[in-house]
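[1] sequence-free structure coming up:
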């Protein structure tokens, strides 16, 4: 194997590792993302698709630049960003792209995004993608949308409640509420239980779900 090919495999492995490290080793975030989310309803009152946009912090973005900037011009050109997006698309499939949706407590399954779109702007990597439900999903009852990393390695932050949106005629009869749990209170109230979780669940813990910002829609 040539040196360029060896380096290529190493950098891809590095990106995959950065996006999905196990909770047991890391109990606090190492990657920070400014996130935006939109749920879109079809006119018939069913869930049509979900749209996510993630802007990565400059430290992580610079590490990606170091690994994927083939022509060494200190930016990620469209082809280089496409290579990053393809790697992320494959590596985050096992985490459902950090997307968790329930209707009346029942989890929904989503198809893998057809493609991740990416840009590199002002030193930050930005990725966006859409997901469609695997089956027709009528919007009835309580729908909870959560976008978070179950391993706690990546922190996805929604700067304002407006960054969690619903749109489409099917949502016209629904109410919307953004919930931001107080992580300090939850830690204080569940300290003993969380210690057990962290050391016995290598695939992630319920704690990530409990403290995650979520969008609740009632139809």
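    Yep, it's here. Here the structure is a predicted model, which means the values were calculated and not measured.

[2] For the rest of this, base every contact and every neighbour count on C-alpha atoms.
    Noted.

[3] Now for residue 52: which residues touch it?
    Going by CA atoms under 8 Å, 6 or more residues apart in numbering, residue 52 touches 35-38, 128-130.

[4] Take those residues and lay them out in TSV including secondary structure.
    TSV is the format used below for these (DSSP: H, G, I helix; E, B strand; the rest coil):
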residue	secondary structure
35	strand
36	strand
37	strand
38	strand
128	strand
129	strand
130	strand
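
[5] Show me the two of the residues you listed that sit farthest apart.
    35 and 130 (13.6 Å; CA to CA).

[6] which of the two has more neighbours?
    More crowded of residue 35 and residue 130, by other CA atoms under 10 Å: residue 35, with 23 against 20.

[7] center of the chain, which residue is that?
    The chain has residue 98 as the residue nearest its centroid, 3.7 Å off, counting by CA atoms, centre = their mean.

[8] Would you map the strands across the protein?
    31-41, 47-56, 99-103, 106-107, 117-121, 124-131, 142-147, 154-157, 164-167, 175-179, 214-218 (DSSP state E).

[9] would you list those strands in JSON lines and tack on distance to residue 68?
    Listed next are the strands of the chain as JSON lines, based on distance: least, CA to CA, whole Å:
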{"stretch": "strand 31-41", "distance to residue 68": "18"}
{"stretch": "strand 47-56", "distance to residue 68": "15"}
{"stretch": "strand 99-103", "distance to residue 68": "26"}
{"stretch": "strand 106-107", "distance to residue 68": "36"}
{"stretch": "strand 117-121", "distance to residue 68": "12"}
{"stretch": "strand 124-131", "distance to residue 68": "12"}
{"stretch": "strand 142-147", "distance to residue 68": "26"}
{"stretch": "strand 154-157", "distance to residue 68": "20"}
{"stretch": "strand 164-167", "distance to residue 68": "31"}
{"stretch": "strand 175-179", "distance to residue 68": "36"}
{"stretch": "strand 214-218", "distance to residue 68": "33"}
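
[10] Against that first model, consider the following:
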């Protein structure tokens, strides 16, 4: 009998993963993210986030917001996209979850939003200010992009998932891996994360 106490929860977890019940969210939008870690003379200044969307979402955005159907997005069309197809994720940290030395950093606003079409693929770019002063001992930054409701799946491309800007004055180490401290989708998925540490040279 004690073995059954372990067997049934395991069987239930496997069943949920393989056959999600109706109504449980699962990804409908797929986003490839590249992240720029931007530095200034004091330390980290923020994150430049670039998203490239899947084909289906790209077609939907093009049909809804490329009002003149010229396969290009002008300033007015970008403004509408920002309001109607981006701004609604503000309460979710814009899907960018950050910890600095283990403490959560709230993404209260973004800057320099842009959107464009690249051979039919919809791309977004935006900047998240996040100022962390460098010192002689390493500062630890963890950036994990995810939709907590898991309607969107955000992943890193195999090549160049991140880049460093104006980072010459600092010693920097980076790693991309699953964030084992975070679980989403009914505690079944560890989202990807970038682990970065930096200090003054």
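    That came through fine. Remember, predicted model here, so these are calculated numbers, not experimental data.

[11] Residue in structure 2 paired with the residue nearest to the centre of structure 1?
    Here residue 98 of structure 1 is matched to residue 95 in structure 2, going by TM-score structural alignment.

[12] Return the residues in contact with that match.
    Residue 95 of structure 2 makes contacts with 89, 145-148, as judged by CA under 8 Å, 6+ apart.

[13] Let's see that with 6 Å instead.
    Applying CA atoms under 6 Å, 6 or more residues apart in numbering to residue 95 of structure 2 gives the contacts 145-147.

[14] next one: residue 55 of structure 1
    The contact partners of residue 55 of structure 1, by CA under 6 Å, 6+ apart, come to 33-34, 125-126.

[15] And those, which is closest to residue 76 of structure 1?
    Using CA to CA, the contacts of residue 55 of structure 1 come closest to residue 76 of structure 1 at residue 125, 8.5 Å.

[16] Check the gap between the equivalent of the closest one over in structure 2 and residue 115 of structure 2 for me.
    Correspondence of residue 125 of structure 1 to structure 2, assessed by TM-score structural alignment: residue 122. Distance, residue 122 of structure 2 to residue 115 of structure 2, by CA to CA, to the nearest Å: 7 Å.

[17] Please apply the same query to residue 11 of structure 2.
    44 Å.

[18] And the two? Which one has more around it.
    residue 115 (22 against 10).

[19] what's the closest non-adjacent residue to the more buried one?
    residue 124 (4.4 Å; CA to CA, 6 or more residues apart in numbering).

[20] you'd agree the one you found is up against residue 53?
    No. The criterion here is CA atoms under 6 Å, and residue 124 of structure 2 misses it with residue 53 at 8.4 Å.

[21] quick one on the thing from earlier: quick one: which of the contacts of residue 52 of structure 1 is nearest residue 172 of structure 1?
    Distance to residue 172 of structure 1 across the contacts of residue 52 of structure 1 (CA to CA) is lowest for residue 38, with 14.6 Å.

[22] Please report how far that closest one lies from residue 187 of structure 1.
    29 Å.

[23] State the span of structure 2 onto which whichever helix in structure 1 runs longest is aligned.
    Ranked by residue count, the top helix of structure 1 under DSSP state H comes out as helix 3-19. Across structure 2, nothing matches helix 3-19 of structure 1 (TM-score structural alignment).

[24] chain center to that helix, what's the gap?
    Put simply, helix 3-19 of structure 1 sits 21 Å off its chain's centre (CA atoms, centre = their mean, to the nearest Å).

[25] what residues does that helix touch?
    With contacts defined as CA under 6 Å, 6+ apart, helix 3-19 of structure 1 is touched by 67, 91.

[26] just stretch 117-131 of structure 1 next, same as before
    For stretch 117-131 of structure 1, contacts defined as CA under 6 Å, 6+ apart pick out 49-56, 58, 61, 76, 81, 113, 116.

[27] Map residue 150 of structure 1 across to structure 2 for me.
    Counting by TM-score structural alignment, the partner of residue 150 of structure 1 is residue 148.

[28] What count of nearby residues applies to the residue nearest to that match when sequence neighbours are not counted?
    Excluding the flanking residues, the one nearest residue 148 of structure 2 by CA to CA, 6+ apart is residue 184, at 6.2 Å. When neighbours are counted by other CA under 10 Å, residue 184 of structure 2 registers 14.

[29] again with residue 109 of structure 1
    Neighbours around residue 109 of structure 1, by other CA under 10 Å: 16.

[30] which residue lines up with it in structure 2?
    Aligned counterpart of residue 109 of structure 1 in structure 2: residue 106 (TM-score structural alignment).

[31] quick one, longest helix in structure 2?
    helix 2-18.

[32] which parts of it are buried?
    Within helix 2-18 of structure 2, no residue counts as buried by 16 or more other CA atoms under 10 Å.

[33] do the same with stretch 52-65 of structure 1
    Per 16+ other CA under 10 Å, stretch 52-65 of structure 1 contains these buried residues: 52-58, 60-62, 64-65.

[34] now the residues you listed as CSV including distance to residue 11 of structure 1?
    Formatted as CSV, the buried residues of stretch 52-65 of structure 1 follow (distance: CA to CA, whole Å):
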residue, distance to residue 11 of structure 1
52, 25
53, 23
54, 21
55, 20
56, 17
57, 18
58, 18
60, 13
61, 13
62, 13
64, 8
65, 10
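
[35] Which of the residues you listed sits closest to residue 177 of structure 1?
    Scanning the buried residues of stretch 52-65 of structure 1 for proximity to residue 177 of structure 1, where the rule is CA to CA, the winner is residue 52, at 18.2 Å.

[36] contacting residues for residue 57 of structure 2?
    Counting by CA under 6 Å, 6+ apart, residue 57 of structure 2 touches no other residue.
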